[in-house]
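Visitor: the amino acid sequence is not available; the structure is as follows:
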């Protein structure tokens, strides 16, 4: 079985997961479970975003230096961190009131541009990461590299802007 055929069998699953996660997260924003104080989570998941960004860069350096095992391990860690981020993010938002950005003027525009692009790309990055991973896992390294060149900067942007959005919003947390 060729690598591309091997990877194709996951296409429907990746598409399904890529739809289910954002829809579930959006739906959960309407759910509020009172009685839990998870206000400690935002700096933790911002830290997870920062760690993901750093590890993504190290992983790219590793593969450029032909350290495939290190690269593979770091990418798995980045995926694991992203899953941890998602769980904490949802847990915080279903137990806490929404925090609104209080800045005014030009900084408010910067904040919303970063926030909107972060949200849109965080949805788009789900299938990109999964398809990129499956292509490597199935041994389809030509298509993996081609997609990774597109996936990496977007994933890095999502991770970095997650930290920046947190830092801009942090003075307004209760």
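Guide: Sure thing, it's come through. Model, not experiment: these values are computed from the prediction. Numbering: from 1, shown residues only.
Visitor: going forward, measure contacts between C-alpha atoms and count neighbours the same way
Guide: Fine.
Visitor: packing partners of the longest helix seen in the chain?
Guide: Ranked by residue count, the top helix of the chain under DSSP state H comes out as helix 106-137. Secondary-structure packing of helix 106-137 (3 or more C-alpha pairs under 8 Å, 6 or more residues apart in numbering; DSSP states H and E): helix 3-8, helix 11-28, helix 141-169.
Visitor: if we use 6 Å, what do you get?
Guide: helix 141-169 (3 or more C-alpha pairs under 6 Å, 6 or more residues apart in numbering; DSSP states H and E).
Visitor: so which elements touch the helix it packs on?
Guide: Counting by 3+ C-alpha pairs under 6 Å, 6+ apart, helix 141-169 packs on helix 41-64, helix 106-137.
Visitor: with mean neighbour count and distance to residue 92 as extra columns, can I get these in JSON lines?
Guide: Conversion of those to JSON lines gives the following (neighbours: other C-alpha atoms under 10 Å; distance: least, C-alpha to C-alpha, whole Å):
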{"stretch": "helix 41-64", "mean neighbour count": "18", "distance to residue 92": "6"}
{"stretch": "helix 106-137", "mean neighbour count": "17", "distance to residue 92": "16"}
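Visitor: distance to residue 12 added to those helices, as CSV?
Guide: Output for the helices and strands packed on helix 141-169, formatted as CSV (distance: least, C-alpha to C-alpha, whole Å):
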stretch, distance to residue 12
helix 41-64, 26
helix 106-137, 11
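Visitor: out of these, the one nearest residue 88 is which?
Guide: With C-alpha to C-alpha as the criterion, residue 88 lies closest to helix 41-64 of the helices and strands packed on helix 141-169, at 6.6 Å.
Visitor: buried ones in the following helix or strand past the closest one?
Guide: Per DSSP states H and E, the first helix or strand lying C-terminal to helix 41-64 is helix 68-95. For helix 68-95, the neighbour count (16 or more other C-alpha atoms under 10 Å) marks 70-72, 74-75, 77-79, 81-82, 85, 88-95 as buried.
Visitor: one more to weigh against that first structure:
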């Protein structure tokens, strides 16, 4: 393993641990401020755009449109980062909204929510490793991990929208 990849691996491990920890810590921090806009529909839209971009990027690479694929993947990463910043900002300035549905709908909601949260943490190292393998031109290993990263990331993006849609009547 060359020196550049070792350097990236340290960042991947650091970010994969730090991001969930920082988010968990910031969730406990409450700022007495009112945001000028209501963020949940905005960050849910970012999740929807991320899902669409991931699908188009998949199509692009299958059709050998490598430059388009690269641009789309960088955009998907940017949208995911923007989502995370807005999500944390919202939860630092607002109380969490409780889901008030009942019965099977409540069970379905919590299955989606819990799987979304768990996989949103798990997907971080996958996205980072996939990206590093691409930028270091390790394309065969990039393809191998992208086969795992793509469905995980797509699931997280889609379930983020579903969670928003299911809880939006209760805001």
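Guide: Cool, got the structure. The structure displayed is predicted, hence computed values, not measured ones.
Visitor: quick TM-score on the pair, please.
Guide: Laid over one another, the chains give 0.97 as their TM-score (TM-score structural alignment, normalised by the length of structure 2), with 170 aligned residues with a C-alpha RMSD of 1.0 Å.
Visitor: tell me the spacing between the aligned partner of residue 13 of structure 1 in structure 2 and residue 22 of structure 2.
Guide: Using TM-score structural alignment, the partner of residue 13 of structure 1 in structure 2 is residue 11. According to C-alpha to C-alpha, to the nearest Å, residue 11 of structure 2 and residue 22 of structure 2 sit 15 Å apart.
Visitor: same thing with residue 70 of structure 2?
Guide: Here the criterion is C-alpha to C-alpha. By it, residue 70 of structure 2 lies 28 Å from residue 22 of structure 2.
Visitor: then residue 149 of structure 2?
Guide: 23 Å.
Visitor: likewise for residue 165 of structure 2?
Guide: Distance from residue 165 of structure 2 to residue 22 of structure 2, by C-alpha to C-alpha: 26 Å.
Visitor: what of residue 128 of structure 2?
Guide: From residue 128 of structure 2 to residue 22 of structure 2 the distance is 17 Å (C-alpha to C-alpha).
Visitor: could you do residue 117 of structure 2 as well?
Guide: Counting by C-alpha to C-alpha, the gap from residue 117 of structure 2 to residue 22 of structure 2 is 15 Å.
Visitor: kindly report the same for residue 1 of structure 2.
Guide: 30 Å.
Visitor: with residue 141 of structure 2 instead?
Guide: When residue 141 of structure 2 is compared with residue 22 of structure 2 (using C-alpha to C-alpha), they lie 30 Å apart.
Visitor: ok, now residue 60 of structure 2?
Guide: Using C-alpha to C-alpha, residue 60 of structure 2 is found at 34 Å from residue 22 of structure 2.
Visitor: go on, residue 76 of structure 2?
Guide: In terms of C-alpha to C-alpha, residue 76 of structure 2 sits 21 Å off from residue 22 of structure 2.
Visitor: same thing with residue 12 of structure 2?
Guide: Distance from residue 12 of structure 2 to residue 22 of structure 2, by C-alpha to C-alpha: 15 Å.
Visitor: comparing those two, which residue is more hemmed in?
Guide: residue 12 (19 against 12; other C-alpha atoms under 10 Å).
Visitor: quick one: map residue 68 of structure 2 onto structure 1.
Guide: Per TM-score structural alignment, residue 68 of structure 2 is aligned with residue 70.
Visitor: and residue 165 of structure 2, by the same measure?
Guide: Residue 165 of structure 2 maps onto residue 167 in structure 1, by TM-score structural alignment.
Visitor: what's the local residue count around its match?
Guide: Close neighbours of residue 167 of structure 1, defined as other C-alpha under 10 Å, add up to 14.
Visitor: which of the helices and strands packed on helix 141-169 of structure 1 sits closest to residue 20 of structure 1?
Guide: helix 106-137 (10.5 Å).
Visitor: pull up the aligned stretch in structure 2 for the closest one.
Guide: Using TM-score structural alignment, helix 106-137 of structure 1 pairs with 104-135 in structure 2.
Visitor: also stretch 48-55 of structure 1?
Guide: The aligned range for stretch 48-55 of structure 1 is 46-53, by TM-score structural alignment.
Visitor: after superposition, how close is that stretch to structure 1?
Guide: Taken over the aligned residues, the distance from stretch 46-53 of structure 2 to structure 1 averages 0.2 Å (mean C-alpha distance after the TM-score superposition for structure 1).
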